[in-house]
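> The amino acid sequence is not available; the structure is as follows:
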């Protein structure tokens, strides 16, 4: 189970890192023209970049506390925060009629829920 949790955590961290870097560094017009990025035209650049920073921090929060052995309880806490972020993403994409992206966000939410459950109940970090 520990291996499955690490795989799920790694996958989610890669998703968070990719989304964060994209939102932080890709110009707004290019981001809005990308598939699933149309929502960014409805929000200010500062908001989109802030989401990017949060996603970047989520990637770090999913991996670094456990790898470094410093406050590993932050891994499931970060996963809970990711769940909240995905609820917002699902609402945003749902309002735009982008059901494919709603389903994708639901998958990310399920991965995060698995990490929370796994790290708090099934295989908590010890130490």
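Good, I have the coordinates. All values derive from a computational prediction rather than experimental measurement. Numbering: from 1, shown residues only.
> okay, CA-based contacts and neighbour counts for the rest of this
OK.
> Setting aside sequence neighbours, what's the nearest residue to residue 31?
On the basis of Cα to Cα, 6 or more residues apart in numbering, the spatially nearest residue to residue 31 that is not a chain neighbour turns out to be residue 37, at 5.6 Å.
> For the chain, which segments count as helices?
Secondary structure of the chain, counting by DSSP state H: helices at 2-25, 28-33, 45-68, 74-95, 99-117.
> can you put the ones you listed in CSV and add mean neighbour count?
Shown next, in CSV, are these (neighbours: other Cα atoms under 10 Å):
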stretch, mean neighbour count
helix 2-25, 18
helix 28-33, 16
helix 45-68, 18
helix 74-95, 18
helix 99-117, 19
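> Next one for the comparison:
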């Protein structure tokens, strides 16, 4: 086995780990946003009280992104959709950062930055 092959296999393993971790995180967020009451969400995330429609829309986007990160490659049906899902997550996290900064909640964007960075890693690795 050449060094290039072992690097490719190792990279693929790390990409799958990143994809599953990110998909599980997004699935959790979607479940929270789509199943919790407005009061429960406001207790967790204060911004949700003023933006109930945005909460539901982002919940649906989170669910679609989670599916897009793993299902296309897992099922080997249009695997390029995984790359597009990673780009979509990057755009979503950038939007979330801007949203929170505009509301004066800049210290709250750390999670969004980390999720965006993981999505960027997936996009970089799956583009290769």
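Looks like it arrived, so ask away. Values in this document were obtained by computation on a predicted structure and should not be read as measured data.
> Mind telling me what residue 27 of structure 1 corresponds to in structure 2?
Here residue 27 of structure 1 is matched to residue 37 in structure 2, going by TM-score structural alignment.
> Number of residues surrounding that match?
Taking other Cα atoms under 10 Å as the neighbour definition, residue 37 of structure 2 ends up with a count of 11.
> Also the one 10 residues further on?
Residue 47 of structure 2 has 17 neighbouring residues, counting by other Cα under 10 Å.
> Can you tell me the closest non-neighbouring residue to the counterpart of it in structure 1?
Matched by TM-score structural alignment, residue 47 of structure 2 corresponds to residue 39 in structure 1. Of all residues beyond its chain neighbours, the one nearest residue 39 of structure 1 is residue 32 (6.8 Å), with distances taken as Cα to Cα, 6+ apart.
> Pull the contacting residues for the one you found.
Under the criterion of Cα atoms under 8 Å, 6 or more residues apart in numbering, the contact partners of residue 32 of structure 1 comprise 38, 39, 40, 41.
> Isn't the first one up against residue 31?
Yep, that's residue 38 of structure 1 we're talking about. Yes. Applying Cα atoms under 8 Å, one finds residue 38 of structure 1 in contact with residue 31, separated by 7.5 Å.
> And the match of residue 27 of structure 1, how far from residue 117 of structure 2?
Shown here: residue 37 of structure 2 relative to residue 117 of structure 2, a distance of 30 Å by Cα to Cα, to the nearest Å.
> Look up the closest residue to the equivalent of residue 89 of structure 1 over in structure 2, ignoring the ones flanking it.
Under the alignment by TM-score structural alignment, residue 89 of structure 1 pairs with residue 96 in structure 2. Distance criterion Cα to Cα, 6+ apart; nearest residue to residue 96 of structure 2, sequence neighbours excluded, is residue 112 at 6.8 Å.
> what sits against the residue lying closest to residue 91 of structure 1 once chain neighbours are set aside?
Closest residue in space to residue 91 of structure 1, ignoring its immediate chain neighbours: residue 102 at 7.8 Å, by Cα to Cα, 6+ apart. Counting by Cα under 8 Å, 6+ apart, residue 102 of structure 1 makes contact with 89, 90, 91, 93, 94.
> Which residue is the nearest non-sequential neighbour of residue 60 of structure 1?
Counting by Cα to Cα, 6+ apart, the nearest residue to residue 60 of structure 1 once its immediate chain neighbours are dropped is residue 13, at 7.4 Å.
> wait, that neighbour sits on residue 58?
Yes. Under the contact definition of Cα under 8 Å, residue 13 of structure 1 touches residue 58, with a separation of 7.1 Å.
> and residue 77 of structure 1, what pairs with it in structure 2?
Under the pairing rule here (TM-score structural alignment), the equivalent of residue 77 of structure 1 within structure 2 is residue 84.
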